[in-house]
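>>> next comes the sequence, and after it the predicted model I'd like to discuss.
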Amino acid sequence: MKLSPPRPDRRRFTRLALASGVALAAPRAFAAETFDPYDEVITDGPARITRRISGLSSQKWEDHFPTLGNGAILCNTNDRVLHFWGEDGFYKIYPTSVPLTDELTRRGRTEIVLKRPAPEWRPTPNMLERNPDLPKYVGPGPQNPLGVRALNLSWQYYLIHGTNDIRKIGRQSSSGCIGLFNEHIIEVFERAKIGTQVLLI
């Protein structure tokens, strides 16, 4: 009798992957359960891999910043990861979501100008132009697309924030912001300061 190979333990794989900081694939046909204006519209075909699984390769801060005063954040939109260096030597890499298109992606140097521990959300004028049906305001809580923390950058409307929809991480799924798992944005939020330098590449 021919024996079939054992079926993979998907739950164990998911736990191991998340523990290592890897963004997992999500089916394209998965229906949205909560409001999220950053979600891609998913209408076609069977389940497919829509996320990029990054190797999360480390970087040297000296290759991107002149100093670690106030800490430093590097957002790599190609690899879909955020590198955080603290001025105390702390270093960690986090998987992220990135903008939907290159047109929505802003690159260059900026800094954190505001830390919001319970962010409220309002669509930008460009978002309302693209989708007039968006709500004009969403308060803090499980329906908020900014998750549990938000860091405002010096560029108007650009943020590093959490998300209540973990399917977004590892995907091109935002209107310009960089998104992290809620547990990861909490870590970054606690270590980042007003004036922390940020570079998007």
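That came through, no problem. Numbering: from 1, shown residues only.
>>> only C-alpha atoms for contact and neighbour calcs from this point on.
Fine.
>>> tell me where the chain has helices.
10-19, 125-130, 182-191 (DSSP state H).
>>> who touches stretch 155-165?
Contact with stretch 155-165 is made by 34, 36, 110, 124, 142-153, 176-182, 184-185, as judged by Cα atoms under 8 Å, 6 or more residues apart in numbering.
>>> what's near enough to touch residue 85?
Contacts of residue 85 by Cα under 8 Å, 6+ apart are 61, 68, 71, 72, 73, 91, 92.
>>> how near is residue 156 to residue 62?
The gap separating residue 156 from residue 62 is 27 Å, by Cα to Cα, to the nearest Å.
>>> residue 167 too?
In this structure, residue 167 and residue 62 are 33 Å apart, going by Cα to Cα.
>>> more crowded one of these two?
residue 167 (22 against 9; other Cα atoms under 10 Å).
>>> which one's the longest strand in the protein?
In the chain, assigned by DSSP state E, the strand with the most residues is strand 108-116.
>>> could you give the angle of it to helix 182-191?
Interaxial angle of strand 108-116 relative to helix 182-191 (axes from the mean of the first three to the mean of the last three Cα atoms, to 10 degrees): 90 degrees.
>>> show me what strand 108-116 is packed against.
Secondary-structure packing of strand 108-116 (3 or more Cα pairs under 8 Å, 6 or more residues apart in numbering; DSSP states H and E): strand 150-153, strand 197-200.
>>> for residue 78, which of the ones you listed is the nearest?
Nearest of the helices and strands packed on strand 108-116 to residue 78, taken as Cα to Cα: strand 197-200 at 10.1 Å.
>>> who touches the closest one?
64, 70-77, 106-112.
>>> just the buried members of those residues?
Buried members of the contacts of strand 197-200, scored by 16 or more other Cα atoms under 10 Å, are 70, 71, 72, 73, 74, 75, 76, 77, 110, 111, 112.
>>> check the protein and tell me which residue is nearest its centre.
Centroid check for the chain by Cα atoms, centre = their mean gives residue 179 as the closest residue, at 2.1 Å.
>>> got the contact list for it?
Contacts of residue 179 by Cα under 8 Å, 6+ apart are 96, 97, 98, 146, 160, 161, 162, 163, 168, 169.
>>> one more to weigh against that first structure:
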Amino acid sequence: MNIKTLIVSALCIGALTFGASAQDRYGQRPPVVLSPDLTAPWVTQLRQKGTAHGAGTVVRKRRAISRQTVNRRHNTRVASVRSSRAKQTPQMNPVYLPQLVDYATSQKPGTIVIDTPNRFLYLVLGNGKARRYGVGVGKPGFEWAGTHRVTRKAEWPDWRPPAQMIEREKKKGRILPTFMPGGPANPMGARALYLGSTLYRIHGTNQPWTIGAAVSSGCIRMRNEDVVDLYERVGNGTKVIVI
């Protein structure tokens, strides 16, 4: 084979190779198949989106349950506090609530009779009847008896403790004010009926659980509701008998 023949053969082989290469480059390509490693991120994202949606539902449910739990716990605490307060605060015996009773007496209607030993105040109505209220009376050493008349009435009276009371309580370590204006915190309560020229009076109290006990310094104390009721039924000049 001469040199000319070799050159022609080489050119033919090159042409064939170029044609095949061109077909490979510009011909129709086979579909691209993503490997599992490449598709994994997309699958993960899809799962995350689905999970996020589901998680949102779970979160909402958890939040709803959480609110219910909080409300239930709050209600339980409130009930517990109320129960604790009820146990700590003494309750008044219901026998001392106002009621209409039979009452035989020679006193005229409108007279007030205070039965110290039994802790009752009677407002005589006549015809063998009386309106009975529970009261708190003087503690041992401060009991008294006698007959007076109501000389003054006051709504939400102020309180001016006597000097003897201030000194007595000071020895116990309790400092009393020399003056306290009327109001719910005032131990004189909602109403007061002043008896003669004495320091004694029939008055309300901010400690209703003491009704039925001997706890005062000689005054007759009533529940605020009861002293308001009595206040409306009697006037100045009413006879008051303490036995």
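Okay, I see it. Since the model is a prediction, treat every value here as computed from it, not as a measurement.
>>> map the residue nearest to the centre of the first structure across to the second structure for me.
Residue pairing (TM-score structural alignment): residue 179 of the first structure is matched to residue 221 of the second structure.
>>> distance between the longest strand of the first structure and the chain's centre?
Centre-to-centre, strand 108-116 of the first structure and its host chain are 15 Å apart (Cα atoms, centre = their mean, to the nearest Å).
>>> adding distance to residue 198 of the first structure and mean neighbour count, write the helices of the first structure out as TSV.
Output for the helices of the first structure, formatted as TSV (distance: least, Cα to Cα, whole Å; neighbours: other Cα atoms under 10 Å):
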stretch	distance to residue 198 of the first structure	mean neighbour count
helix 10-19	25	11
helix 125-130	23	12
helix 182-191	12	18
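>>> got a markdown table for these, with distance to residue 84 of the first structure too?
Formatted as a markdown table, those follow (distance: least, Cα to Cα, whole Å):
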| stretch | distance to residue 84 of the first structure |
| --- | --- |
| helix 10-19 | 18 |
| helix 125-130 | 29 |
| helix 182-191 | 7 |
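>>> these: which one's closest to residue 117 of the first structure?
Of all the helices of the first structure, helix 182-191 comes closest under Cα to Cα, at 8.2 Å.
>>> which stretches of the first structure form strands?
With DSSP E as the criterion, the first structure has strands spanning 72-76, 81-85, 91-95, 98-99, 108-116, 150-153, 159-161, 172-174, 178-179, 197-200.
>>> got the ones you listed as TSV, with distance to residue 132 of the first structure columns?
Output for those, formatted as TSV (distance: least, Cα to Cα, whole Å):
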stretch	distance to residue 132 of the first structure
strand 72-76	30
strand 81-85	31
strand 91-95	31
strand 98-99	19
strand 108-116	26
strand 150-153	24
strand 159-161	21
strand 172-174	17
strand 178-179	23
strand 197-200	29
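>>> deepest in the core, which of these is it.
Of the strands of the first structure, the one with the most neighbours on average (mean count of other Cα atoms under 10 Å) is strand 178-179, at a mean of 31.
>>> for that strand, give me the average deviation versus the second structure.
For strand 178-179 of the first structure, the mean deviation from the second structure after alignment is 0.6 Å (mean Cα distance after the TM-score superposition for the first structure).
>>> aligned partner of residue 15 of the second structure in the first structure?
Counting by TM-score structural alignment, residue 15 of the second structure has no partner.
>>> now do the SS call for residue 15 of the second structure.
helix (DSSP: H, G, I helix; E, B strand; the rest coil).
>>> how about the buried ones among the contacts of strand 197-200 of the first structure, which pair is most distant?
70 and 77 (22.5 Å).
>>> counterpart of residue 94 of the first structure over in the second structure?
Aligned by TM-score structural alignment, residue 94 of the first structure pairs with residue 133 of the second structure.
>>> I figured its match hits residue 226, correct?
Yes: counting by Cα atoms under 8 Å, residue 133 of the second structure touches residue 226, with 7.1 Å between them.
>>> of the helices of the first structure, which is nearest residue 137 of the first structure?
helix 125-130 (11.6 Å).
>>> hmm, who's touching the closest one?
Against helix 125-130 of the first structure from outside (Cα under 8 Å, 6+ apart): 134, 175.
>>> over which residues of the second structure does it lie when aligned?
With TM-score structural alignment as the criterion, helix 125-130 of the first structure aligns to 163-168.
>>> what of stretch 143-150 of the first structure?
So stretch 143-150 of the first structure sits over residues 185-192 in the second structure, by TM-score structural alignment.
>>> quick check: end-to-end length of the matching stretch?
Stretch 185-192 of the second structure end-to-end distance (Cα to Cα) = 15 Å.
>>> what of stretch 141-148 of the first structure?
End-to-end distance (Cα to Cα), stretch 141-148 of the first structure: 7 Å.
>>> one more: stretch 153-163 of the first structure?
17 Å.
>>> aligned to residue 212 of the second structure, what sits in the first structure?
Match for residue 212 of the second structure (TM-score structural alignment): residue 170.
>>> for residue 140 of the second structure, what are its contacts?
residue 214.
>>> with residue 223 of the second structure instead?
Contacts of residue 223 of the second structure (Cα under 8 Å, 6+ apart): 135, 204, 205, 206, 207, 208, 211.
>>> what distance do you get for the residue nearest to the last one when sequence neighbours are not counted to residue 127 of the second structure?
On the basis of Cα to Cα, 6 or more residues apart in numbering, the spatially nearest residue to residue 211 of the second structure that is not a chain neighbour turns out to be residue 136, at 4.5 Å. With distances taken as Cα to Cα, residue 136 of the second structure is found 27 Å from residue 127 of the second structure.
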